[in-house]
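>>> Show me the folded form of this:
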Amino acid sequence: MFPEFTLCYSRLPERFYERFEPVPVREPHLVAFNRPLAEALGFDLAAFDAEEAAVWFAGNVVPRGAEPLAQAYAGHQFGGFVPRLGDGRAVLLGEVTDHDGRLRDIQLKGAGRTPFSRGGDGRSPLGPVLREYLVSEAMHAMGIPATRALAAVTTGERVMRGIPEPGAILTRVASSHIRVGTFQYFAARGDIEGVRELAGHVIERHYPELESKQGGERYLGLLEAVQARQAALIAKWMGVGFIHGVMNTDNTTISGETIDFGPCAFMEQYDPQMVFSSIDEGGRYAYSNQPWIAQWNLARLAETLLPLIDDDSDKAVERATEMLQRFPVQYEAEWLGVMRAKLGLEQPQPGDKALIEALLATMHRGRADFTLSFRQLAAAAENPEAEAALVALFERPEEIAGWLEEWRARLAQEALNESERAQRMRWVNPAFIPRNHRVQQALTAAMDENDFGPFETLLQVVTHPFDDQPGREEFTLPAEPTERVFRTFCGT
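The predicted structure is shown next:
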């Protein structure tokens, strides 16, 4: 059933990983399978059998050609450096080449205790597996680079997370699982050749346009390329009100994909200081901090590359610092592009940033729902009578009414007609997101009642985020006061 593996990471020196066979589980059962993704990866769906697939995706049988391993990495976690982290509950089976010719990692998450587990059990509860499945697929559907969910399997075993919970394993697909923390692992050991070899691997896999560069320019170019992707990624997060929750350097990918969906959430009521993670007590990874945390993480990457950028450490620091100082400008350009599109603006004007910031400030004071506000704005772009539904979202209706006058004056400078503008706005302003309370309801039904119907319905809804879905209007609504979920948790 599996496509042919094109092994890549396992050909690196053995200090990059620990070989590790997934630990078999008692009673694997397939509860979710992403057929379109499987087809794109080259799986033989004609030979698909759910019972057999459960055995594969649980790790009870290693697919032919796979060479399972746990990757080594380090990381700054909430600002504190941990020199040895690594895959504590995940195993990389290997890589496959998809139908577009791209290498994709296939990893089992929750596959048992590895040499990097640090006393953990190496397993995952069902809830975090289903959360990652829902949110990662929703992100992909919204056009935001993210790891993908291929399958979810229950194990027939319990894991202890305060109380016994049903166990599960997620099959995750990524462009790669290489992180800023992977570079830090070798740098922390003074292993400059390890950093060099890792950088060469990353360039070959993700940034082949840098292959022709020589010397320090090659590695400065790598920093520049990763920085550009991170600026674009975080701008997209901000555009949909996404809060990652654990933006540690070990959760910052070199490929520019969103990875690890533990204590993440989408904002409802707009608040730039919003935090959902149960472990982010100081608000380090609050919504408004995400761009600057990305820059901080990039600085940690730059530190690992300094010996490769220039033999003169002062010159290396100078060149890397100059590059990092460009990040705010790069990010703002990306963010303005995202937000202009959300407001229906095609031609940049000097006052656009002030107009955008005025809307966000009005949303904050008016305690308005982030997603609904922008979706209703798209309706108002086509039909002024739809403004009433938008204004009704705000506790201070007079403020948003005043802003709408400024917005319409700005739209008058654009060439698009109302219908085309509204359609373009609908393509970037989702109607459906994985709202916290809906996710929790789906997880609770699956964990407590073995009922996956709510999960399957929610998955179908959030993977068509921009479509009008008649009969599913309740999925667009924020939580009632008694349904609100203010804290989300990591599954480790």
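>>> Please count neighbours and contacts with C-alpha atoms only from this point.
OK.
>>> Please, where are all the helices along the stretch 251-400 of the chain?
For the stretch 251-400 of the chain, the helices defined by DSSP state H, counting those that start in this stretch cover 290-309, 313-324, 327-343, 352-366, 370-382, 387-391, 397-411.
>>> and what of the stretch 101-250 of the chain?
Under DSSP H, counting those that start in this stretch, the stretch 101-250 of the chain gives helices at 126-141, 180-187, 192-206, 215-239.
>>> Export the ones you listed as CSV, with columns for distance to residue 70 and mean neighbour count.
Converted to CSV, those look like this (distance: least, C-alpha to C-alpha, whole Å; neighbours: other C-alpha atoms under 10 Å):
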stretch, distance to residue 70, mean neighbour count
helix 126-141, 19, 24
helix 180-187, 12, 27
helix 192-206, 16, 17
helix 215-239, 24, 21
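>>> Columns distance to residue 453 on top of those helices, output as a markdown table?
Converted to a markdown table, the helices of the stretch 101-250 of the chain look like this (distance: least, C-alpha to C-alpha, whole Å):
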| stretch | distance to residue 453 |
| --- | --- |
| helix 126-141 | 12 |
| helix 180-187 | 38 |
| helix 192-206 | 38 |
| helix 215-239 | 28 |
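>>> Tell me which of the ones you listed lies nearest to residue 97.
helix 192-206 (11.9 Å; C-alpha to C-alpha).
>>> now the closest one against helix 180-187, angle please.
Between helix 192-206 and helix 180-187, the angle comes out at 150 degrees (axes from the mean of the first three to the mean of the last three C-alpha atoms, to 10 degrees).
>>> Let's see this one next, to set against the first:
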Amino acid sequence: MAASPQAYRPERAILDLGEAFYDPVMAADFPETRLRFRNDRAARQVGLDGLNDAEWLAHFGRFEPLRGSLDQPLALRYHGHQFRVYNPDIGDGRGFLFAQLRDDRDRLMDLATKGSGQTPWSRFGDGRLTLKGGVREILATEMLEALGVETSRTFSLIETGEALERGDEPSPTRSAVMVRLSHGHIRIGTFQRLACHRDAENMQRLIAYVLRHYFNEEPGEDGAVRLLAHVVRGTAKLAASYMAAGFVHGVLNSDNINVTAESFDYGPWRFAPNWDPGFTAAYFDHAGLYAFGRQPEAIHWDAMQLAVSLRAVSEAEPLIAVLDDFGELYQPAVSGAILWRLGLRPRDPESDRAVVQAVERGLRGADASIDRFFFDAFGGKVPESYGPAFDDARAILAGYEPRSDRSHPYWQGQPCSMLIDEVEAIWSAIDQRDDWAPLEAKIVAIRDMGEALE
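Predicted coordinates for the structure are as follows:
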């Protein structure tokens, strides 16, 4: 392994929790391992960019242990509400925690998989991932990172040479194994499982683990309340960042909400073409439970399930008080996220709230493209071509100071979007011609946008 500016620092903290939280598993033995994507930018942050391709394939395709980290992969146990229906029969069914390590911010990070084979929680699934699913996750995570959303990052994608049958897309289809780099994989559903089993002892152990490793705090007598406060604050910010990005996750179940409030696990995601609160991502979300405009409500509901679980070790009143803060935390968070995307500095809560209201009214009234609007209005000036729907926004934005100018070359071109037609076109090039150039070019364009927005 070549020298790296960031040292590789392995961790094994998850073992402190004990065997009640996971099952040791083995990775599938794939027919082949063809490297399709390696995220060297993320690898640099954890000291793994010095791996050559053969070493990369050995670790992230055949899952040879990383030196000093976990000796064997662990399938994590959890429950969760799926579309508001409680399910005790879930857990890591096609993935596992492969390794833990420190990043360049001294955060405890996980390298976890998707499509790595069956586990005790697979039920009737094959434990595999379609190559298309992996490509879609690359596009989602790259776009969200560029748009300022705290997200897991797609670390590796390796094609595995199997033909998969799927009922909701053309089959047989190509297979892959993906590795994501994430700030933990402790979910709200992890706590729900312990509450369901009335396991107060392990609940306290999990609270201590999360507070120590993710929030640098000791648990104490009010550990459950402080943990909930961190989650409520973080998830309010997450919900706000989804709205500013125009993003629809699609499946905001409680097992898909990380207690570090980092977005992860992308299935039927979409970016909304315009500001339509009813826009949904999942074809099976018939009631619009996780529609664009309902995402703050959905995430708050999931945080409520954490509070319910924590009742096993805490009085109700302080937990309820923390939950009630969600709305007050969400408002400044969404104001800040919208202003950041507009390239403006916040002023005061009242004015910032007025900006959000005016921009939302304008986007809905003019039926304007979200990405085009934020591109054209970056710096605080809404072009006259957007018409009178944005008159209120123009008046309010005139009093704001830019935090960045339009000198980056990105602003001389066209806005970078990620709508479904382009996603399908990128996949079609891979599927029909094994042409990865459109995906590679899109990643470059997305990262260019991210630099311009910084």
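>>> one step back: how about the helices of the stretch 101-250 of the first structure, which one is nearest residue 376 of the first structure?
That would be, of the helices of the stretch 101-250 of the first structure and by C-alpha to C-alpha, helix 215-239, which comes in at 15.2 Å.
>>> other SSEs contacting that closest one?
Judged by 3 or more C-alpha pairs under 8 Å, 6 or more residues apart in numbering; DSSP states H and E, the packing partners of helix 215-239 of the first structure are helix 192-206, helix 290-309, helix 313-324, helix 327-343.
>>> just so I know, which of the helices of the stretch 101-250 of the first structure lies nearest residue 313 of the first structure?
helix 215-239 (11.9 Å).
>>> The closest one: how far from the chain's middle?
16 Å (C-alpha atoms, centre = their mean, to the nearest Å).
>>> Also stretch 61-69 of the first structure?
26 Å.
>>> what about that stretch, start to end distance?
Taking C-alpha to C-alpha, to the nearest Å as the measure, stretch 61-69 of the first structure stretches 14 Å from start to finish.
>>> before we move on, the earlier item: how about the helices of the stretch 251-400 of the first structure in CSV, adding distance to residue 223 of the first structure and mean neighbour count?
Converted to CSV, the helices of the stretch 251-400 of the first structure look like this (distance: least, C-alpha to C-alpha, whole Å; neighbours: other C-alpha under 10 Å):
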stretch, distance to residue 223 of the first structure, mean neighbour count
helix 290-309, 7, 22
helix 313-324, 8, 16
helix 327-343, 11, 19
helix 352-366, 28, 17
helix 370-382, 33, 23
helix 387-391, 42, 18
helix 397-411, 38, 15
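>>> quick one on the thing from earlier: now render the helices and strands packed on helix 215-239 of the first structure as TSV, adding distance to residue 244 of the first structure.
As requested, those are exported to TSV (distance: least, C-alpha to C-alpha, whole Å):
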stretch	distance to residue 244 of the first structure
helix 192-206	23
helix 290-309	8
helix 313-324	22
helix 327-343	17
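>>> Please report the distance of residue 349 of the second structure from residue 232 of the second structure.
Shown here: residue 349 of the second structure relative to residue 232 of the second structure, a distance of 20 Å by C-alpha to C-alpha.
>>> correction: residue 142 of the second structure
25 Å.
>>> on that earlier part again, dump the helices of the stretch 251-400 of the first structure into a markdown table; add distance to residue 462 of the first structure as well.
Output for the helices of the stretch 251-400 of the first structure, formatted as a markdown table (distance: least, C-alpha to C-alpha, whole Å):
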| stretch | distance to residue 462 of the first structure |
| --- | --- |
| helix 290-309 | 23 |
| helix 313-324 | 35 |
| helix 327-343 | 19 |
| helix 352-366 | 24 |
| helix 370-382 | 13 |
| helix 387-391 | 22 |
| helix 397-411 | 28 |
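>>> show me what contacts the residue most central in space within the second structure?
Most central in the second structure under C-alpha atoms, centre = their mean is residue 263, positioned 2.3 Å from the mean C-alpha point. Neighbouring residues of residue 263 of the second structure by C-alpha atoms under 8 Å, 6 or more residues apart in numbering: 149-152, 238, 257.
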